[in-house]
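A.B. asks: Sharing a model prediction with you, sequence too.
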Amino acid sequence: MSELTRITAPDGVFPAAQYSHVVMGTGRFVAIAGQLALDEDGKLVGEGDAVAQARQVFANLGRCLAAAGATFDDVVKLTFFVTDMAHMPAIREARAAHIPDDRLPAASALQVASLVRPEFLMEIEAFAVVST
């Protein structure tokens, strides 16, 4: 695990409520491609269900991080792509199961017209820094 410094309210910037404005660390950089709500067989989990899809996406992120020798503690940035901002509470709930409030990474959320298939409600990518 990398030693990371999180700054939620840099001087002159509004305080962040659900993310950190700045996350710094030294070590090996890991980029995780946008994850979708697919199980290991490529089948959709939770059609029309944002909570189920968010849980599956975070499970997939966790598996990808583990494959890179990282954990959610090493995540410095998350990007949420959602088809409807109404899905953000489900994403925050799933994130909270893996990342405590005192370790929130930097984050961005974008509402998009669609994802690669219409049944996907969200896609989430992650960046991590693992100490070397």
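C.D. replies: Right, received. Where do you want to start? Residues are numbered from 1 along each chain as shown.
A.B. asks: C-alpha only now, for contacts and for neighbours.
C.D. replies: Will do.
A.B. asks: so who does V30 touch?
C.D. replies: V30 makes contacts with 68, 127-130, as judged by CA atoms under 8 Å, 6 or more residues apart in numbering.
A.B. asks: next, the one to line up against it:
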Amino acid sequence: MQRRTIHTDRAPQAIGTYSQAVQAGNTVYLSGQIPLVPATMELVEGSMEVQIRQVFDNLAAVAEAAGASLADIVKLNIFLTDLGHFPLVNQVMADYFQEPYPARAAIGVAALPKDAQIEMDAVLVLNS
């Protein structure tokens, strides 16, 4: 099976030993995104809604670099330091996704890189 590394300057650069995404066959595995602004590599300033939107925008940029879109995501994992933000995630997600929605997990965690409050990773399938 052929593997391809996905990279874009429109999403934050990797802050560790990983790729923004890796394609294996027609499946693309997107690494976790936190609400970093790609140009500054700093956390976006603003409300939790602004942070959630930044994460979705970062995921969208990586998906586009792979030749896909958020609509091609089949599995989305959401990590929150406060599960009280889960209803807001649902509300914002409705602006980015249409039915059929991806399978999803929402997980409460103690901490995230750079003290972010939210991180998401995803798996998408490319149309052949």
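C.D. replies: Right, received. Where do you want to start? As the structure is a prediction and not an experimental result, all values here were calculated from the model.
A.B. asks: Once they're superposed, what TM-score comes out?
C.D. replies: Put the two chains on top of each other and the TM-score (TM-score structural alignment, normalised by the length of structure 2) is 0.75; 103 aligned residues with a CA RMSD of 1.3 Å.
A.B. asks: which ones among the contacts of V30 of structure 1 are found in strands?
C.D. replies: Using DSSP state E, the members of those that fall in strands are 127-130.
A.B. asks: Please convert these to TSV, extending it with distance to E47 of structure 1 and neighbour count.
C.D. replies: As requested, the ones in strands among the contacts of V30 of structure 1 are exported to TSV (distance: CA to CA, whole Å; neighbours: other CA atoms under 10 Å):
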residue	distance to E47 of structure 1	neighbour count
F127	27	19
A128	29	26
V129	33	25
V130	34	23
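A.B. asks: Tabulate those residues (JSON lines), appending distance to A86 of structure 1.
C.D. replies: What follows is these, written out as JSON lines (distance: CA to CA, whole Å):
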{"residue": "F127", "distance to A86 of structure 1": "24"}
{"residue": "A128", "distance to A86 of structure 1": "27"}
{"residue": "V129", "distance to A86 of structure 1": "30"}
{"residue": "V130", "distance to A86 of structure 1": "33"}
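A.B. asks: Tell me the counterpart of Q35 of structure 1 in structure 2.
C.D. replies: Alignment note (TM-score structural alignment): Q35 of structure 1 maps to Q33 of structure 2.
A.B. asks: Let me know how buried that match is, in neighbour terms.
C.D. replies: Other residues near Q33 of structure 2 come to 26 when the count uses other CA atoms under 10 Å.
A.B. asks: Against N127 of structure 2, how distant is it?
C.D. replies: According to CA to CA, to the nearest Å, Q33 of structure 2 stands 23 Å off from N127 of structure 2.
A.B. asks: swap in A66 of structure 2?
C.D. replies: Distance of A66 of structure 2 to N127 of structure 2, given as CA to CA: 11 Å.
A.B. asks: overlap between the contacts of V30 of structure 1 and structure 2?
C.D. replies: Mapping those onto structure 2 (both residues aligned by TM-score structural alignment, their matches' CA atoms under 8 Å) leaves 68, 127-130 still in contact.
A.B. asks: what about the counterpart of Q91 of structure 2 in structure 1, is that helix, strand or coil?
C.D. replies: Correspondence of Q91 of structure 2 to structure 1, assessed by TM-score structural alignment: E93. Under DSSP: H, G, I helix; E, B strand; the rest coil, the three-state class of E93 of structure 1 is helix.
A.B. asks: do the same with I52 of structure 2
C.D. replies: Applying three-state DSSP to I52 of structure 2 yields a three-state assignment of helix.
A.B. asks: one step back: more neighbours: A66 and N127 of structure 2, which one.
C.D. replies: A66 (22 against 9).
A.B. asks: That one touches I6, doesn't it?
C.D. replies: Yes: the pair A66 of structure 2 / I6 is scored as a contact, 6.0 Å apart, by CA atoms under 8 Å.
A.B. asks: shared neighbours, the two?
C.D. replies: Contacts common to A66 of structure 2 and I6, judged by CA under 8 Å, 6+ apart, are Q23.
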